[in-house]
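Peer 1: Dropping a prediction and its sequence here:
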Amino acid sequence: MAKHNIAVLAGDGIGPEVMAEAIRVLDTVANKFNHQFTYTHALAGGAAYDEYQDHLPQATIDICKNNDAILFGSVGGPVHLQHEAKWANCEAKSILALRKAFNFNINLRKMTIFPEIASLSPLKPELLKNGLDIVIFRELLGDVYFGEHTLSEKDGKRYAFDSGAYDEDQVKSIVQYAFNVAKTRGKKIVSVDKANVMAMSKLWRQVANEVAKEHPEIEYSDMLVDNCAMQIIKNPAQFDVIVTSNLFGDILSDELSVLSGSLGMMPSASFSNSGFALYEPAGGSAPDIAGKNIANPIAQILSAAMMLAYSFNLHQEASAINNAVKAAIVAGYRTGDLASGQAGEKIVGTKEFTDQVICNI
């Protein structure tokens, strides 16, 4: 029997309701495979501000420290209320602050497209006839996001300056992790940079090539970021694992997220060098549909599956969840965002879709 303690930060908007469904799925797995998952709930985002006047109170950080992993929902409020203290810079002060507090330097996003819902994708159907399963690794604590930023005047003209930096240890940490994951998948990895122009990218490519030599069993290649952005649209099936820097990873992972046709399909994880991790859906809090039982719970459920695999080494259990979600989709069950109007679709609510996942487990 495996015993694991999980910090649960449901957050705002649809966060609490999709989190409740993910926990139902985890409890089903625990019962089937004879495990014990203990949940400690904590507040983040607007929900935390209501009680603490702080988007990430120390009490929440302490709870996270005392658990084996963090299962995060989503934070943020309505666009028209962003001027209010409760919602102003809510994400930066909660999830970004949490990443900084635990030195989460590696972000993983997993994009899966099932052939049964390929019609939702903006890509041509022939590009998706076999589905897609791509993992992208993004470095989180370097690059221009953490450099110097200046907006001023110079020689009587408006002037802007941004700087970014990497050292070889930062690059090696994420590239090595990506190679280890590639071993468990299709043994193929692409490192993305802009080494024909940028010094940061020249270092990135040097280190990535050094790590590649340690893993001769992995098919490795370099790709310039502009070409990669094009290839993701032109021939996405060529990719299995992508690893790249903070700025490029931010852009490319968002590009990948669009391919599935719904942000409700994309789970993600953030890791520290110690192995401690946070798991969250890639989408937002969607306050306009909160509480209506119409939110797509798949990304939150798949984030929980990633937690089982990556933090708890429960790969069979993670596969059971992934296969159960796929089976529900193959059987025609859809939340509203996945509806395409095709014959045989069964449009259901958040809870009802999860019911099907649980039955399949």
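Peer 2: Looks like it came in fine.

Peer 1: From now on I want contacts and neighbour counts done on CA atoms only, so please keep to that.
Peer 2: OK.

Peer 1: so when I look at A22, I'm seeing a helix, right?
Peer 2: Yes: remark: A22 belongs to a helix, assigned using DSSP: H, G, I helix; E, B strand; the rest coil.

Peer 1: wait, it sits on A305?
Peer 2: No: if you go by C-alpha atoms under 8 Å, A22 and A305 don't touch, sitting 9.0 Å apart.

Peer 1: Those two: which is more packed in?
Peer 2: Neighbours per residue, other C-alpha atoms under 10 Å: of A22 and A305, the larger number sits with A305, 27 against 24.

Peer 1: Please confirm that the more buried one is located within a helix.
Peer 2: Yes: membership of A305 in a helix is supported by three-state DSSP.

Peer 1: what sits against it?
Peer 2: 317-319, 321-322 (C-alpha atoms under 8 Å, 6 or more residues apart in numbering).

Peer 1: How much space separates it from V18?
Peer 2: According to C-alpha to C-alpha, to the nearest Å, A305 and V18 sit 14 Å apart.

Peer 1: ok, now N209?
Peer 2: For N209, the distance to V18 equals 41 Å [C-alpha to C-alpha].

Peer 1: D355 now?
Peer 2: 13 Å.

Peer 1: When those two are compared, which one has more neighbours?
Peer 2: V18 (29 against 16).

Peer 1: Check it against this one:
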Amino acid sequence: MQAVIAVLPGDGIGPEVVAEGVKVLQAVAARFGHTFTLREGLIGGCAIDATGEPLPAETVALCRASDAILLGAVGGPKWDDPQARVRPEQGLLGIRKALGLFANLRPVTVHPRLIGASPLRPERLQGVDLIVVRELTGGIYFGEKRRERGPDGEWASDLCLYTEAEVVRVVRVAGQLARRRRGKLTLVDKANVLETSRLWRSITTRLVREEFADLEFETMLVDACAMHLIRRPTDFDVIVTENMFGDILTDEASMLAGSMGMLPSASLAEGRLGLYEPIHGSAPDIAGQGKANPLATILSVAMLLRHSLDLPEEAACVEAAVATVIDRGIVTADIATPGQVIATTTAVGDAVAAVIAG
């Protein structure tokens, strides 16, 4: 296979973890006889420094001309002023909107060797295997924002807006995914308070009845879900929810796996185009020190191979290599057990690539 992959290293630890993801892509290409053409672009703070904008038009064009996108992370203290005209996060929101990346898939599994890295009791983590499907281009993050001064002082508002079409298309992705997994779909909302959540619930309930009647289906309020993710995480299979709820719940769920450094994600458009990134941020406090865990990025590469390039065997090979490296104890500090030798970012990537190469 020949494929063009856009590589957006971003800020902070982004370039470090993306370098290990690229290393793994090259190992896969060599083992399976593929040709991956990698083309680098700017996004986030580094793009602001170079061009004045967090998402240059050249980056959007590069991504549109590619089969898939690998992203590191954006942001850092240098660009943290919330009053600034341009901010790194605008690049992230902008690329999602520009490419129509409406469905964000965030799988959460727990490697047996890493159970001790989680703050939860071990018995609650055995068999955790869930995936959150988060709507990514609508809701409060993209709604109209206002901030003004009135007779009672300053006031602000953020509009949370969803259309039926936006809900239907992401629920269809979640339903099809649940059908390929264990057949259970959980809608998370706040329908006792929010009108947008009541829209989500009515549309999802109807769609499940009409198209996914074979699935086990439940609805759950977001606050209850936040509790049950910790109390009984093995009960979940596929969770579908709106943009902000999905953002918060998946950060919480990262503690099941022991570290944000273990969780990959895929942001999918209609068709096969997708953007793949770890769920963690740019972690500027450890940038350049070789401490960043590259496994979430490497597992994002596996998702890229599976969803955008339709290479399931290669994806499984990467996932198996990650499991092997963890079993061998070649891990960064965030998932190391007391007394364990700590590996660098590069050493972990080298180890995964070596396993793939055989």
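Peer 2: Thanks, I have it. Just so you know, these numbers come straight off a predicted model, no measurement behind them.

Peer 1: Give me the secondary structure label for the residue nearest the centre of structure 2.
Peer 2: In structure 2, the residue lying closest to the centroid (C-alpha atoms, centre = their mean) is S265, at 2.7 Å. Using three-state DSSP, the structure places S265 of structure 2 in strand.

Peer 1: Check whether it really touches V301, as I assumed.
Peer 2: No: taking C-alpha under 8 Å as the definition, S265 of structure 2 is not a contact partner of V301, at 9.3 Å.

Peer 1: Overlap of the contact sets of these two?
Peer 2: Y276.

Peer 1: can you give me the strands in structure 2?
Peer 2: Ranges of strands within structure 2 are 2-10, 35-40, 68-73, 103-109, 129-135, 145-150, 153-158, 184-189, 216-221, 238-241, 264-268, 274-278, based on DSSP state E.

Peer 1: Can you lay out these as a markdown table showing distance to I286 of structure 2?
Peer 2: As requested, these are exported to a markdown table (distance: least, C-alpha to C-alpha, whole Å):
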| stretch | distance to I286 of structure 2 |
| --- | --- |
| strand 2-10 | 15 |
| strand 35-40 | 23 |
| strand 68-73 | 13 |
| strand 103-109 | 24 |
| strand 129-135 | 28 |
| strand 145-150 | 33 |
| strand 153-158 | 33 |
| strand 184-189 | 34 |
| strand 216-221 | 36 |
| strand 238-241 | 32 |
| strand 264-268 | 19 |
| strand 274-278 | 16 |
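
Peer 1: Need the winner for burial among those.
Peer 2: Most buried of those by mean neighbour count (mean count of other C-alpha atoms under 10 Å) is strand 274-278; its value is a mean of 29.

Peer 1: Which part of structure 1 matches that strand?
Peer 2: Mapping strand 274-278 of structure 2 onto structure 1 (TM-score structural alignment) gives residues 277-281.

Peer 1: Need the contact partners of that stretch.
Peer 2: Here stretch 277-281 of structure 1 has contacts from 69-74, 104, 264, 266-271, 299-300, 303-304, 306-307, 311, using C-alpha under 8 Å, 6+ apart.

Peer 1: and what of stretch 221-229 of structure 1?
Peer 2: Contact with stretch 221-229 of structure 1 is made by 189-195, 205, 248, 252, 255, as judged by C-alpha under 8 Å, 6+ apart.

Peer 1: Please apply the same query to stretch 248-263 of structure 1.
Peer 2: Stretch 248-263 of structure 1 is contacted by residues 109, 111-113, 118, 120-123, 136-139, 192-193, 225, 229, 232, 243, 266, 282-283, 299, 337-338 when judged by C-alpha under 8 Å, 6+ apart.

Peer 1: Kindly report the same for stretch 171-187 of structure 1.
Peer 2: Residues contacting stretch 171-187 of structure 1 (C-alpha under 8 Å, 6+ apart): 105-106, 137-139, 188-189, 204, 207-208, 211-212, 215, 217-219, 240-243, 273.

Peer 1: That one: how far from the chain's middle?
Peer 2: Computed by C-alpha atoms, centre = their mean, to the nearest Å, the chain-centroid distance of stretch 171-187 of structure 1 equals 16 Å.

Peer 1: now swap in stretch 212-229 of structure 2 and tell me
Peer 2: Taking C-alpha atoms, centre = their mean, one finds stretch 212-229 of structure 2 lying 20 Å from the centre of the chain it belongs to.

Peer 1: now swap in stretch 233-253 of structure 1 and tell me
Peer 2: On C-alpha atoms, centre = their mean, the centre of stretch 233-253 of structure 1 falls 13 Å from that of its chain.

Peer 1: okay, that stretch sits on what stretch of structure 2?
Peer 2: Counting by TM-score structural alignment, stretch 233-253 of structure 1 corresponds to 230-250 in structure 2.
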